[in-house]
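> Sequence and predicted structure are below.
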Amino acid sequence: MTESLLSLLKNSWILLRSIAVISCSGTTITSTTLPIFLYYSVSDSRLLLVFLLLIFGAFLIHGALTHMLNDFTDHNSGTDQNSPAILSGGSRVIQTGVISARGLWLLGKWLTISLSLIVIGLIIFDYYKIALLLAIGIWGAVSYSLRPLLLSYRPFIGEWLSLFPSVLILGIAGPWLLLESIPEWALQNTLINALFCMAWVMVHHIPDREADRQASPVKKTSVVWAAEKFGKPFSRSPALLYFALTGLCAVWLGGDRIWATLGTLAVASVAIFLVLKMQVDNHHQVSMYEKIILILAMINGVWLGIFI
């Protein structure tokens, strides 16, 4: 009994890819709820409730639903089977026999249906804000990995129409639910964290570019597109683009948030240095730098939350 429970917890952790969820989604939530805790008169119990609700939602949508659908689709196209599978290549729950592709699809399908029904229920009972937050999360997961859209298989469109709005709304959610209006610092923090997250995803795709090219249909990520268009060394260019945009957003912070500005510029500069330095064919090195970038994402998100 104990061994079965431990096995279930281990496999669930693997499927959720919890480190990525914590580093990206969890950091985005923290970056916009921490200032409310530090500088606003909101009851601790209410703040904690909203924070835990958003964290639960992040694991449910970005962890469970997104990865169920993405793993199923990438298994069917063949890209996960050919991936170096260090940090990329899906959760590997299908490839290692933890669950069948059909079983994972059924879980993802029924979770999508259940969450959609919850959205309808929330609308009926006038919980419009939470309904919108959940609906955008569902849209991100479904549009990214399922036909007819399958946006993860299209360069740039996938991250901008699926990933970006899903992370953006998650960051805005805390202030939107807790305060009368969304402060400028919340929009700034959320945009910077979302761009940083997109840049990390581009690094994440670098080791998979050959597997993605061999997939059927071809998984033409921004990384694959850049490598085919300009050559293999340019597979790092989408990540560089989004890290550069992250740094440019620091200008928006301006002199009023000078410490936040300097922190974001420093973190973005280190990330750009790592991407420029990495050897795109050295999958172990890319994965090691990817781990460092995840740590930088967490540092930057908390830093932005402290200095508003």
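Alright, I've got the coordinates. Numbers count the residues shown, from 1 in each chain.
> make it CA atoms for all contacts and neighbour counts henceforth
OK.
> List of residues touching the one helix or strand residue 263 maps to?
Residue 263 is part of helix 258-277, with elements assigned from DSSP states H and E. Identification of contacts with helix 258-277 by C-alpha atoms under 8 Å, 6 or more residues apart in numbering yields 203, 236, 239-240, 243-244, 246-247, 250-251, 253-255, 289, 293, 296, 300, 303-304, 307-308.
> hmm, 7 Å instead?
Helix 258-277 is touched from outside by 236, 240, 243, 246-247, 250-251, 253-254, 289, 293, 296, 300, 303-304, 307, with contacts defined as C-alpha atoms under 7 Å, 6 or more residues apart in numbering.
> Sort out which of the residues you listed are buried, if you could.
236, 240, 243, 246-247, 250, 253, 289, 293, 296, 300, 303-304 (16 or more other C-alpha atoms under 10 Å).
> So which of those residues belong to helices?
When those are checked against helices (DSSP state H), the matches are 240, 243, 246-247, 250, 253, 289, 293, 296, 300, 303-304.
> re the thing from before, could you save the buried ones among the contacts of helix 258-277 as TSV and add columns showing distance to residue 29?
Listed next are the buried ones among the contacts of helix 258-277 as TSV, based on distance: C-alpha to C-alpha, whole Å:
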residue	distance to residue 29
236	27
240	24
243	20
246	17
247	20
250	19
253	19
289	24
293	18
296	16
300	13
303	13
304	12
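> of those residues, closest to residue 195?
Among the buried ones among the contacts of helix 258-277, residue 246 lies closest to residue 195 (C-alpha to C-alpha), at 5.8 Å.
> which ones are touching that closest one?
Going by C-alpha under 7 Å, 6+ apart, residue 246 touches 192, 195-196, 268.
> residues in contact with residue 30?
Counting by C-alpha under 7 Å, 6+ apart, residue 30 makes contact with residue 302.
> For stretch 226-238, buried residues please.
Residues 226-227, 232, 234-238 are the ones in stretch 226-238 that count as buried (16+ other C-alpha under 10 Å).
> quick one: residue 298 and residue 27 touch, right?
Yes - look at residue 298 against residue 27 with C-alpha atoms under 7 Å: they come within range, at 5.5 Å.
> Between the two, which is the more surrounded one?
Using other C-alpha atoms under 10 Å, the more surrounded residue of residue 298 and residue 27 is residue 27, with 26 against 21.
> Residue 179: neighbouring residues, count only.
Neighbour count of residue 179, defined by other C-alpha under 10 Å: 13.
> same question, residue 266
Counted with other C-alpha under 10 Å, residues neighbouring residue 266 total 15.
> can you tell me how far residue 116 sits from residue 151?
20 Å (C-alpha to C-alpha, to the nearest Å).
> try residue 220
For residue 220, the distance to residue 151 (C-alpha to C-alpha) stands at 10 Å.
> structure B:
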Amino acid sequence: MPVLRTGFTLLRLIAVLFSSVAAILSTMLPLYLYYSIPSIDLLRTLGLLLLGTVLIHGFLTHVLNDYMDSISGTDMDSPGILSGGSGVVRNGDMTPEALQRIGRLSIGVTVAIVILFLMLGFTKAAILLTIGLYSAVAYSLPALRFSYYPLLGEWAATFPAIFFIGIGGVWLVMETPPLWAIQNASIISVLCIAWIMVHHIPDRFADEQASPPKITSVVWTKRTFGDTYSRLPAILYFALAASLCIWLGAERMTAALGLLCLSVFSILIVINLNIDDPEHVSSGEKQLLLITWIAAIWLGIFI
């Protein structure tokens, strides 16, 4: 059915699978492997996290982002393959006005669910849902619209969303999240931000010409240092991920060495990207997505 196909396209499950779900995997896997928590509790928690991820990250975040980027014009001019929004407006499947109505309804429903959770005493779930709602709204909608500013899109919206969905499962089943959970959620969040910087590379000219201009960290670097340096934000974020090996320390040496190798390999991929070829950039991005999942599994095994 056309409606179902359009809804599925809006979810952009690739982005969800290799970011929020990867963060969940990195922290839930150790609970299955090394803790004596009843399986039914872990499955219930995992199901709740995945449902929230699909509804907030997959649906609401992308509805709002598609709406804002369609009216600013950047999605309409993007040559990206994996980037440039879901394409539902560009392909004529939906109008910006329809996305706006759906976004408003979704925000209202999410607020109602938060209130219901609080009334029922599910405080932790309400907090996690509130953070997801904040990140979705703050990333795309005025007056915050953090995705249109360098650094803010990554640190004021993307990082908290991925970090808290990553640590959320551990927090729901344990009184206090252990250090390994905080480390895993933080590292996967940084790796996701790094591949998102690659995701922005094919869109840099369309973002720059949008109204208002979408000055991502990629666009800012391009403007400041020249187009060749559009890959620099991704390199710096992968370098940041590599530096977190120090945080893991001797107690998680195997995890640290794996993270270091994956980060260095990712940097080499970014360095060798032909940034003027959207297909080549998308091919490199797919490799980085896979590396993020490998990192999530590796960190989840070696705690």
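Done, it's in. Being a predicted model, the structure only gives us computed values, none of them experimental.
> Superposing both, give me the TM-score.
Once the chains are overlaid, their TM-score stands at 0.98 when taken by TM-score structural alignment, normalised by the length of the second structure; 303 aligned residues with a C-alpha RMSD of 0.9 Å.
> Let me know the closest of the buried residues of stretch 226-238 of the first structure to residue 133 of the first structure.
Taking C-alpha to C-alpha as the measure, residue 133 of the first structure sits nearest to residue 238 out of those, at 27.6 Å.
> And the closest one? What does it align with in the second structure?
In the second structure, the residue equivalent to residue 238 of the first structure is residue 233, according to TM-score structural alignment.
> secondary structure class for its match?
helix (DSSP: H, G, I helix; E, B strand; the rest coil).
> Which residues are in contact with it?
197, 217-218.
> One more: residue 117 of the second structure?
Neighbouring residues of residue 117 of the second structure by C-alpha under 7 Å, 6+ apart: 123, 125-126.
> Just the buried ones out of those, please.
Using 16+ other C-alpha under 10 Å, the buried members of these are 123, 125-126.
> Restricted to helices, list those residues.
Applying DSSP H to those, the entries found in helices are 123, 125-126.
> counterpart of residue 109 of the second structure in the first structure?
Counting by TM-score structural alignment, residue 109 of the second structure lines up with residue 114 in the first structure.
> Can you report how many residues neighbour that match?
When neighbours are counted by other C-alpha under 10 Å, residue 114 of the first structure comes out with 11.
> any idea how far the aligned residue in the second structure for residue 129 of the first structure lies from residue 83 of the second structure?
Applying TM-score structural alignment, one finds that residue 129 of the first structure aligns to residue 124 in the second structure. Residue 124 of the second structure is 33 Å from residue 83 of the second structure, where distance means C-alpha to C-alpha.
> neighbour-wise, which of the two wins?
residue 83 (20 against 14).
> Now residue 187 of the second structure: closest residue in space, sequence neighbours ignored.
Nearest residue to residue 187 of the second structure, sequence neighbours excluded (C-alpha to C-alpha, 6 or more residues apart in numbering): residue 241, at 6.1 Å.
> For residue 206 of the second structure, pull up the helix or strand it's in.
Assigned by DSSP H and E, residue 206 of the second structure falls in helix 204-209.
> same thing with residue 128 of the second structure?
Judged by DSSP H and E, residue 128 of the second structure forms part of helix 123-140.
> Could I get the buried residue list for that helix?
Applying 16+ other C-alpha under 10 Å to helix 123-140 of the second structure flags 123, 125-140 as buried.
> how near is residue 159 of the second structure to residue 136 of the second structure?
For residue 159 of the second structure, the distance to residue 136 of the second structure - C-alpha to C-alpha - is 12 Å.
> same deal with residue 86 of the second structure?
With C-alpha to C-alpha as the criterion, residue 86 of the second structure and residue 136 of the second structure are 16 Å apart.
> What of residue 212 of the second structure?
19 Å.
> show me the contacts for the residue mapped onto residue 200 of the second structure from the first structure.
Using TM-score structural alignment, the partner of residue 200 of the second structure in the first structure is residue 205. Contact analysis of residue 205 of the first structure by C-alpha under 7 Å, 6+ apart lists residue 223.
> Next one: residue 205 of the first structure from residue 235 of the first structure, what distance?
Going from residue 205 of the first structure to residue 235 of the first structure by C-alpha to C-alpha gives 9 Å.
> what sits in contact with each of the two?
Common neighbours of residue 205 of the first structure and residue 235, counting by C-alpha under 7 Å, 6+ apart, are residue 223.
> Residue 115 of the second structure is in what secondary structure piece?
Going by DSSP H and E, residue 115 of the second structure is in helix 96-120.
> what's the average distance of that helix to the first structure?
For helix 96-120 of the second structure, the mean deviation from the first structure after alignment is 1.2 Å (mean C-alpha distance after the TM-score superposition for the first structure).
> same thing with stretch 126-133 of the second structure?
Comparison of stretch 126-133 of the second structure with the first structure after fitting gives an average deviation of 0.4 Å (mean C-alpha distance after the TM-score superposition for the first structure).
> same thing with stretch 278-295 of the second structure?
Taking mean C-alpha distance after the TM-score superposition for the first structure, the mean distance separating stretch 278-295 of the second structure from the aligned residues in the first structure is 0.5 Å.
> Which part of the first structure matches that stretch?
Stretch 278-295 of the second structure corresponds to residues 283-300 of the first structure when matched by TM-score structural alignment.
> Run the chain-centre distance for that stretch.
On the basis of C-alpha atoms, centre = their mean, to the nearest Å, stretch 283-300 of the first structure sits 14 Å off its chain's mean C-alpha point.
> still contacting in the second structure, which of the contacts of residue 246 of the first structure?
With both residues aligned by TM-score structural alignment, their matches' C-alpha atoms under 7 Å, the contacts of the contacts of residue 246 of the first structure that the second structure also has are 192, 195-196, 268.
> Let's have the residues you listed in CSV, adding neighbour count and secondary structure.
Listed next are these as CSV, based on neighbours: other C-alpha atoms under 10 Å; DSSP: H, G, I helix; E, B strand; the rest coil:
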residue, neighbour count, secondary structure
192, 26, helix
195, 26, helix
196, 29, helix
268, 26, helix
